[in-house]
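Student: Below is the sequence, then the predicted model.
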Amino acid sequence: MESQLAFLAVCLASAASPGPGGLAVVSNSINHNLRRTLPVIFGIATGLLLASLLANTWLLAVIHSSEWAFQIMTWLCSGYIAYLGAKALYQANSKMTLAAHGYSFKNGVLISLLNPKTLVFFGALFPMFIPDSGHFVRYATLLTLELVLITFLIHIVIASAIDKVSHLLQHHLVAINRATGVMFITLGISGFIV
């Protein structure tokens, strides 16, 4: 029971902490509305499911067998996050920025799947909550579903709250899109440093 409560606390902290997925939800909610943010939220949830499947099968084996493979994977993922930031920053004044155009389901999947925080979560933290009782698949499935549900609900709450005040932020979209780009670049760079 204590392990389950600890896992729920970790899931809440992970989902609520700033990261590429949360940033995409916030940015999309400011630039659009809750209804247009739902595809990216569903994409993030789908990406988490895929990341869990990959991490708990071959990817986990590759990463644990070679520190170099893990480092390369982290750099590729960080590069993608930094690329999204550079693209948002480059197009901040344009009406066609990624944020202004809106993040899609596909963006949500890729952001979640290629987020270094997701790799670390499933590769290092996740196994700590699976008991050695021989029921790995059952526990991994249950914990993954809990993580996805908590992340989904937190993103819905965030998007709903921002949807209520987004009309106040509409006059500052260029600054918000620039800040979004800088934050994505910062998150991407942090993956190269850590």
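Tutor: That came through, no problem.

Student: contacts and neighbour counts: CA atoms only from here.
Tutor: Will do.

Student: So which residues of this structure form strands?
Tutor: Per DSSP state E, the chain carries no strands over any range.

Student: where exactly do the helices run in it?
Tutor: Secondary structure of the chain (DSSP state H): helices at 2-16, 20-31, 34-55, 58-65, 67-90, 98-101, 105-113, 116-120, 136-169, 173-193.

Student: For these, give me CSV that also has distance to residue 130 and mean neighbour count.
Tutor: As requested, those are arranged in CSV below (distance: least, CA to CA, whole Å; neighbours: other CA atoms under 10 Å):
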stretch, distance to residue 130, mean neighbour count
helix 2-16, 9, 15
helix 20-31, 25, 25
helix 34-55, 13, 22
helix 58-65, 14, 15
helix 67-90, 21, 19
helix 98-101, 38, 22
helix 105-113, 21, 24
helix 116-120, 16, 21
helix 136-169, 6, 17
helix 173-193, 26, 20
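
Student: Check it against this one:
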Amino acid sequence: MEFVIPGTANLGLFVVAAVALLLVPGLAVLFIVARSVEQGRLAGFVSDLGIHSATLVHVLAAALGLSAVLASSAIAFSIVKYVGAAYLIWIGLRKIFGGSKGGDAEATPARHSYRRLYRDGFLVNLLNPKTALFFLAFLPQFVDVSRGHVATQIVFLGLVFTGLGFISDGCYALVASAAGKWLKQSRTYLNFERYVSGVIFIGLGLTAAFAGNHRK
């Protein structure tokens, strides 16, 4: 089976959007920060590896679930596109108006084996339905149907996102191992993160809804 990737323009937009999203701390980052604060950088990296191993599972699921639908019908593609855009906007609104929960990143002080850290990171991401829905909403926005092989394009975009995510979350592990405690406990930081991430998600949703893909 031929492996097709999106066009240069779509790929460039995807990388910019992915980096913007990954710079916003979310559940995975808070989990990595907590583990890094507790047990050091290596623990953070192992947790990072577990989380993004599960990301690959979500990418594969998105590719298998969407490829036939997106390739078969312009109407079906538009439905996925606009439902996905609405979902991204809803995430942003919920982040802004839903309040912050400072206790989400709290963890027990006990030290865990690296095998346990990997397993916990994997399960945290694998069992989070929001991650699966996010990929269903986000990846199709950057697929070029005219190039064909929609499934392989989605897999490629997912691999790029996973690689960027592993690197960015690894940077959080580095910082958190030395100075991450205030990220986990500061109410000011949590409020700031809530508004910034909300605006970014809303902006991505509006861009996805109104950007000209011009598919026939």
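Tutor: In hand now; what should we look at? Please read these numbers as outputs of a predicted model, since none were measured by experiment.

Student: Turn the helices of structure 1 into CSV, columns for distance to residue 127 of structure 1.
Tutor: Converted to CSV, the helices of structure 1 look like this (distance: least, CA to CA, whole Å):
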stretch, distance to residue 127 of structure 1
helix 2-16, 11
helix 20-31, 22
helix 34-55, 10
helix 58-65, 10
helix 67-90, 16
helix 98-101, 35
helix 105-113, 18
helix 116-120, 11
helix 136-169, 8
helix 173-193, 21
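
Student: Select, out of the ones you listed, the one closest to residue 128 of structure 1.
Tutor: helix 2-16 (9.1 Å; CA to CA).

Student: between the host helix or strand of residue 118 of structure 2 and helix 129-138, how many degrees?
Tutor: Element membership for residue 118 of structure 2 (DSSP states H and E) is helix 114-126. With axes from the mean of the first three to the mean of the last three CA atoms, to 10 degrees applied, the angle from helix 114-126 of structure 2 to helix 129-138 works out at 50 degrees.

Student: which non-adjacent residue is nearest residue 60 of structure 2?
Tutor: residue 155 (6.5 Å; CA to CA, 6 or more residues apart in numbering).

Student: Now which residue in structure 1 aligns to that neighbour?
Tutor: Under the alignment (TM-score structural alignment), residue 155 of structure 2 pairs with residue 145 in structure 1.

Student: Can you tell me how far its match is from residue 122 of structure 1?
Tutor: Between residue 145 of structure 1 and residue 122 of structure 1 the computed distance is 13 Å (CA to CA, to the nearest Å).

Student: Can you give me the end-to-end span of stretch 87-105 of structure 2?
Tutor: Span of stretch 87-105 of structure 2 from end to end, CA to CA: 24 Å.

Student: Looks like the residue nearest to residue 60 of structure 2 contacts residue 57 (just checking).
Tutor: No: when contacts are counted by CA atoms under 8 Å, residue 155 of structure 2 is not listed as touching residue 57 (10.4 Å).

Student: Contacts only, for the residue most central in space within structure 1.
Tutor: For structure 1, the residue sitting closest to the mean C-alpha position, by CA atoms, centre = their mean, is residue 21 at 3.2 Å. By CA atoms under 8 Å, 6 or more residues apart in numbering, the residues touching residue 21 of structure 1 are 44, 108, 111-112.

Student: Also residue 32 of structure 2?
Tutor: Counted by CA under 8 Å, 6+ apart, residue 32 of structure 2 has contacts 44-45, 47-48, 169, 172-173.

Student: Return the residue of structure 1 aligned against it.
Tutor: Per TM-score structural alignment, residue 32 of structure 2 is aligned with residue 29.

Student: what about that match, distance to residue 100 of structure 1?
Tutor: For residue 29 of structure 1 relative to residue 100 of structure 1 (CA to CA), the value is 10 Å.
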